[in-house]
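Trainee: I'll drop the sequence and a predicted model, then ask my questions.
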Amino acid sequence: MMGREARATLIRLWARQILETITLVLLMLLIIRITLQNFHIDGHSMEPTLHDQEYILVNKAAYLLQEPARGDIIVFQYPRNPQENYIKRIIATPGDRISIQKNTVIVDGTTLHERYVNKDDPYNPYPTINQRVVGANQYFVMGDNRGNSSDSRAWGMVPRQNIIGKAVVVYWPFDVDNFGLLPNMSDVFAHVR
């Protein structure tokens, strides 16, 4: 049989363990909340990579130690209305020269072979762009569904401070063809300086 003092010690140990567990869980939840955010896709501008009504996770800490890169899919505050969040692919980074002629995208003299672009909608509703230079701390973004995307061709560059994070995972719904990690498309830009 356990004495009164031994029982009190055991209760203190259990209470301490429970408190430590609760503190650890709360700390983990805080870290997850700071670094990850869910995002709901509303529209078809990123087809076929992302679909309307999907849910994704955005890594808000992705650019703490590195700069956003060509090919990254980012969520950002729309420059004309910071209350709205958009999702697009980075095509050109600070200092790049970009040209777009119909469906051909050229970055720093290199023609991109963009396998992620929606081939079913090749229409480009925007005028030709010739040798536009991407300014410091700015990014040129486009949707993968080029005929149905409001992007840098229409309203200009995305300032660095507007970037919320990098899209990394499609987590809902389960039955889509792109469930899970988003593919890395950096090889499309491998020959750009």
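Mentor: Perfect, thanks for sending it. Numbers count the residues shown, from 1 in each chain.
Trainee: Going by C-alpha atoms from here, please, whenever you check contacts or count neighbours.
Mentor: Fine.
Trainee: elements contacting the lengthiest strand in the chain?
Mentor: In the chain, with assignment by DSSP state E, the single longest strand is strand 163-172. Under the contact criterion of 3 or more CA pairs under 8 Å, 6 or more residues apart in numbering; DSSP states H and E, strand 163-172 touches strand 55-59, strand 73-77, strand 180-181.
Trainee: buried set for that strand?
Mentor: Residues of strand 163-172 classed as buried: Ile163, Ile164, Gly165, Lys166, Ala167, Val168, Val169, Val170, Tyr171, Trp172 (neighbour count, 16 or more other CA atoms under 10 Å).
Trainee: putting a second one here so we can go through both:
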Amino acid sequence: MSNSPNKIKEFGIESAKSIGFALLLFLGLHTYVAEARYVKSGSMLPTLEIQDRLMVDKLSYHFRNPERGEIIFFNPPEVLEKQNFHEMLVKRLIGLPGDKVEVKDGLVYVNDRPLVEKYIAEIPRYEFSAVVPPNSYLVLGDNRNDSYDSHAWGFVPRDRIVGRAAFRYYPFNRLGDPSH
């Protein structure tokens, strides 16, 4: 019986170590590798619907730059923080650093070439023109006419990009790559 308190103590210590390791592993994965997110607005309709659940790949952009057409999650730029936007946003990446982006006559042009956009809700009913500065990106919602995005507030600095939408895991009937 004198051995029983020691076994209980050892079991408690081993359990605490296991729980601590699992917690550190979870926090490390969540911080640096992947994070689950859900869509809160209709700015990405029809591609992403309100309440869609997505896995955000936070690791890829440590090894490569974001690419045109990807759906990205980013922290609000300073201009949006001043407007009390504090939660992560989701939009489609359209303009890379140095690109000339124009929206005119219902089309988006990048470096004077029209984008083929099968994913948008409807053609844009606004005009816009800008050159994307270094270390910045231009993002637009797929719901072009009902999206508060780069055409309204400017560019996303590279250091504000958290990751790309890698996988839609809910609803189950729409599982897969959300970029299409």
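Mentor: Cool, the structure landed. Here the structure is a predicted model, which is why all the values come from computation and not from measurement.
Trainee: if we can go back for a sec, and the helices and strands packed on strand 163-172 of the first structure: which comes nearest Asn148 of the first structure?
Mentor: Comparison of those against Asn148 of the first structure by CA to CA identifies strand 73-77 as nearest, at 16.7 Å.
Trainee: what range in the second structure does the closest one sit on?
Mentor: With TM-score structural alignment applied, strand 73-77 of the first structure matches the range 71-75 in the second structure.
Trainee: mind listing what the alignment partner in the first structure of Val139 of the second structure touches?
Mentor: When the first structure is aligned by TM-score structural alignment, Val139 of the second structure is paired with Val141. The contact partners of Val141 of the first structure, taken as CA atoms under 8 Å, 6 or more residues apart in numbering, are Lys88, Arg89, Ile90, Ile91, Ala92, Asp151, Ser152, Met157, Val158.
Trainee: Distance of Val141 of the first structure relative to Ser152 of the first structure?
Mentor: 5 Å (CA to CA, to the nearest Å).
Trainee: what touches both of these two?
Mentor: Common contact partners of Val141 of the first structure and Ser152 (CA under 8 Å, 6+ apart): Val158.
Trainee: returning to that earlier point: can you say which of the helices and strands packed on strand 163-172 of the first structure is nearest to Arg4 of the first structure?
Mentor: Comparing these by CA to CA, strand 55-59 comes nearest, at 51.4 Å.
Trainee: Trace that closest one over to the second structure and give me the residue numbers.
Mentor: By TM-score structural alignment, strand 55-59 of the first structure lines up with residues 53-57 in the second structure.
Trainee: hmm, who's touching that stretch?
Mentor: Applying CA under 8 Å, 6+ apart, the set of residues contacting stretch 53-57 of the second structure from outside is 33-39, 73, 163-171.
Trainee: For the residue nearest in space to the middle of the second structure, give me its contacts.
Mentor: Nearest to the geometric centre of the second structure sits Phe73, at 1.5 Å (CA atoms, centre = their mean). Contact analysis of Phe73 of the second structure by CA under 8 Å, 6+ apart lists Val56, Met88, Leu89, Val90, Lys91, Ile161, Val162, Gly163, Arg164, Ala165.
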